[in-house]
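Engineer: Quick one: sequence and predicted model below, then my questions.
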Amino acid sequence: MAMKIQTRLPEPEDLKQEYPMTREMKEKKTVRDGEIQNVFTGYSDKFLVIVGPCSADNEDSVCEYVERLARLNEEVKDKLILIPRIYTNKPRTTGEGYKGMLHQPKPDQAPNLLEGLIAIRKLHLHAIAVSGLTGADEMLYPENRSYLDDILSYEAVGARSVENQQHRLTASGMDIPVGMKNPTSGDLSVMLNSIKAAQGAHQFIYRTLDVTTNGNSLAHAILRGGVDKYGTCIPNYHYEDLYRLSAMYQTSGLKNPAVVVDANHSNSNKQYKEQIRIVSEVMHSRNYNGDLKQLIKGVMVESYLIEGRQEITGNRTYGQSITDPCIGWEDTEYLIRKIAEEC
C-alpha cells in the first residue's frame, strides 16, 4: 500500500490511564448523562443548547468560553441544559485546510497526531474541571472515539459521514445520545435510515475486534440544511420542514423521536448572525405546535468569545474562530437567555 507509517499511536486505554477522569468528573458525567437522556426519552421538558466554537482550536480560549458558559448555565438550568460544543475533529469538503486539534494541536504548525490525541483529551478534561459541564464532539473518525468515549455526553455524526456504514454501526454501540445529521443533499430519508441503523443491534469489526452492539435508542435527527445540485443552500429549519419531519417520524417506527436544529451551516448559509433569528423561528414553531414541542429537543449554535472568523496566522485574535464564523459572547448570552424565556 502507498502508505508510510509515521509512528504507532497509544491504545485508548493507555491514554486514559495517563490522563484519567477523576472520581468527581465521573460523578458529574453520570448526573449530566442522566439529565440529557431524560430530555430525549421525554421524562424531562428541559431544552438542550449545544453551543460553542466551530472548532476547538486553543485550550485556553475554549476553556475560558466553557467557564463562562457554566456561569450562564447556573442562571438558566431550570429550563435549559447547556452542552459545550468542543469539536476537535473537522471534516473538510475537499480534504484541504485545518482538520482540527486532533490533527494540528497547534494550528499554524505541521500535523502531529500523537500530540493531537493527547491535546484533545487534555482539553476535554480541562473543560470539565473548570466548568463541571461535560461536552459534545463530532464522531468524524469512528475508530478514534475510544480515546474520548468516557468523557463525552453527546456526539454528532456529520453530514458527510451519516451515510457511512462504520459511523452508523459505531453509533449503535454508544451509551449517550448521538445526533445523525441530514446529508449535504438535505435528504431526510437518508437521515432517518441512518437513525434506524444506529438504533439497531449489529455485529461488526471495530479496532481489530469482533464486536456486537445492542443499538442506541437515543439516536436522533439533526437538521442542518442542505445544498441543491448547483450548490445553493436550502434551509430545513422552517415550520413546514419540521412538520414534515414530524410526520415522517410518526410512520418510521423509530424510538424516542427527536430533532436538534443546527442553526448554522446550510441553514444559515454560514451567515453566522442569522443563527439568532433562526433559533427564534424554531422556538416559535415549537410553541405553536404541540407535536413539534415534543419533537424539537434542542438547537446547535456556533459561538465563541469573539464573533466572526480569522485566517490561521502567527498573530491570531484570542477566542475567534479559524474555521466557520461564529457569533460572539454578548450575542450568545442574549440568545441563551432568550431561549430560556421562550421555552
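Structural biologist: Here it is on my side, so go on.

Engineer: C-alpha only now, for contacts and for neighbours.
Structural biologist: Fine.

Engineer: Which stretches in the protein count as strands?
Structural biologist: Ranges of strands in the chain, per DSSP state E, are 47-52, 80-84, 136-138, 154-157, 178-181, 202-206, 209-213, 219-223, 226-227, 233-234, 259-262, 296-302, 306-309, 320-321.

Engineer: Is it possible to get JSON lines of those that adds mean neighbour count?
Structural biologist: Converted to JSON lines, the strands of the chain look like this (neighbours: other CA atoms under 10 Å):
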{"stretch": "strand 47-52", "mean neighbour count": "24"}
{"stretch": "strand 80-84", "mean neighbour count": "25"}
{"stretch": "strand 136-138", "mean neighbour count": "23"}
{"stretch": "strand 154-157", "mean neighbour count": "25"}
{"stretch": "strand 178-181", "mean neighbour count": "29"}
{"stretch": "strand 202-206", "mean neighbour count": "14"}
{"stretch": "strand 209-213", "mean neighbour count": "13"}
{"stretch": "strand 219-223", "mean neighbour count": "30"}
{"stretch": "strand 226-227", "mean neighbour count": "20"}
{"stretch": "strand 233-234", "mean neighbour count": "19"}
{"stretch": "strand 259-262", "mean neighbour count": "26"}
{"stretch": "strand 296-302", "mean neighbour count": "25"}
{"stretch": "strand 306-309", "mean neighbour count": "20"}
{"stretch": "strand 320-321", "mean neighbour count": "28"}
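
Engineer: dropping in the other structure now:
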Amino acid sequence: MSMIINEVLPTPDALKTVYPLSDKLIALKKERDEEIAKVFRGESDKFLVIVGPCSADREDAVCEYVNRLAPIAEKVKDKVILIPRIYTNKPRTTGDGYKGMLHQPDPEKDPNLLAGIIAIRKMHLRAMEESGLTSADEMLYPENRIYLDDILSYEAVGARSVENQQHRLVASSADIPIGMKNPTSGDFSVMLNSVTAGQHSHRFIYRGLDITTSGNPLTHVILRGGVDKYGKNMPNYHYEDLARLMETYQKKDLANPAAIIDANHSNSDKKFKEQIRIVSEVMHSRNYNPEVKKLVKGVMVESYLVEGRQEICENMEYGKSITDPCLGFEDTERLIYDIAEKC
C-alpha cells in the first residue's frame, strides 16, 4: 500500500489521562448536557444558538471569543442557551487546503497530527474552564470523536458526511445531541434516513472493537441549504421549507423531532452578513406557526472576533477567519440579544 506510518498516536484514554477534566468540569458538562437535552426532548422552550468561527484556528483567539460570549450567555440564559462552536476539523471539497486545528495546530506549518490532537483537547478544556460553557464540534472523522467525547455538548455531521455509514452508526453511540445536515443536494430524505440510523441500535467495528450501540434519541436535522445540478444555491430556511420538513418528519417514526437552521453555507451563499436577516426570518416563521416553533430548536451562526475572512499568510489578522467568512463579534452580540427578544 502507498501509505507511510508517520507516528503511532496515543489512544483517547491515554490522552484523557494526561489532559483530564476536573471534577468541576465534569459537573459542568453534566449540567449543560441535561439543559440542552431538555430542549430537544421538548421539556424546555429555550432556544439554542450554536455560534462561533467557521474553523477554530488558534487557541488564544478562540478562547477570547468564547470568554466574550460568557457574559452574554448569562444575560440571556432565561430564554437562550449559547453553545460555542469550536470546530477543530475542516472538511475540504477537493481535499486540498487547511483541514483544521487537528491537522495543523499552526496553520502556517506542516500538518502534525500528534500535536493536533493535544492542541484541540487543551483548547476545548481551556474554553470550558474559563467561560463555563461547553461547546460544539463537527464529527468529521468518527474515529477521532472520542478524543473529545467527554468534553462536547453538541456535535454535527456535515453535508458531505451525512450519507456515510460509519458517521451514522457512530452517532448512534453518542449521549449528546447529534445534528445531521442535509447533503449538498438538499435532499431531505437522505438527512432523515441518517437521523433514523442515528436513533437506532447497531453492531459494527469501531477502533478494532466489535461494539453494539444503544441508539441516540437526540439525533436530529440541520438545514444548511443545498446546490442544484448547476451549482446554484438552494436555501432551505424559508417558511415553506420548514413546513415541508415538518410534514416529512410526521411520516417518520422518530423520537424528538427537531431542527437546527444553519444560517450560513448554502443558505446564505456564504454572504456572512445575510446570517442576520436569515435568523430574523427563522424567528418570524417560528412565531407565525406554533408547530414550526416546536420543531425549530435553534440556529447555527458563523462568527468570530473580526468579520470576514483572510488568506493564510505571514501577517494574519488576529481573530479573523481563515476559512469561510464570519460575522464580527459586535454584530453577533446584537443578533443574540435580538434572538432573545423574539424567541
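Structural biologist: Everything's here; your move. In this text the structure is predicted, and so the values were computed from the model without any measurement.

Engineer: before we move on, back to that, output the strands of structure 1 in TSV, with distance to Leu188 of structure 1 appended to each entry.
Structural biologist: Output for the strands of structure 1, formatted as TSV (distance: least, CA to CA, whole Å):
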stretch	distance to Leu188 of structure 1
strand 47-52	21
strand 80-84	25
strand 136-138	20
strand 154-157	14
strand 178-181	9
strand 202-206	23
strand 209-213	25
strand 219-223	9
strand 226-227	10
strand 233-234	13
strand 259-262	12
strand 296-302	15
strand 306-309	30
strand 320-321	30
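
Engineer: Could you check these and tell me which one is nearest Asp241 of structure 1?
Structural biologist: strand 219-223 (9.3 Å; CA to CA).

Engineer: Tell me the helices and strands packed up against the closest one.
Structural biologist: Counting contacts by 3 or more CA pairs under 8 Å, 6 or more residues apart in numbering; DSSP states H and E, strand 219-223 of structure 1 packs against strand 178-181, helix 188-199, strand 259-262.

Engineer: how near is Pro325 of structure 1 to Gly135 of structure 1?
Structural biologist: Pro325 of structure 1 sits 20 Å away from Gly135 of structure 1, going by CA to CA, to the nearest Å.

Engineer: The aligned residue in structure 2 for Asn236 of structure 1 and Ser266 of structure 2: what is the separation?
Structural biologist: Aligning on TM-score structural alignment places Asn236 of structure 1 opposite Asn236 in structure 2. Applying CA to CA, the value for Asn236 of structure 2 to Ser266 of structure 2 is 9 Å.

Engineer: thinking again about what came up before, and the match of Asn236 of structure 1, what is it in contact with?
Structural biologist: 186, 223-226, 242, 267 (CA atoms under 8 Å, 6 or more residues apart in numbering).

Engineer: So which of the residues you listed wins on neighbours?
Structural biologist: Within the contacts of Asn236 of structure 2, Leu223 tops the neighbour count with 30 neighbours, counted by other CA atoms under 10 Å.

Engineer: I'd assumed Ser266 was in contact with that residue.
Structural biologist: No. The pair Leu223 of structure 2 and Ser266 fails to qualify as a contact (CA atoms under 8 Å) at a distance of 9.5 Å.

Engineer: residues shared between the contacts of Asn236 and Ser266 of structure 2?
Structural biologist: With CA under 8 Å, 6+ apart, Asn236 of structure 2 and Ser266 have common neighbours 224-226.

Engineer: mind putting the residues you listed in JSON lines, distance to Pro84 of structure 2 included?
Structural biologist: Formatted as JSON lines, the shared contacts of Asn236 and Ser266 of structure 2 follow (distance: CA to CA, whole Å):
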{"residue": "Arg224", "distance to Pro84 of structure 2": "18"}
{"residue": "Gly225", "distance to Pro84 of structure 2": "22"}
{"residue": "Gly226", "distance to Pro84 of structure 2": "24"}
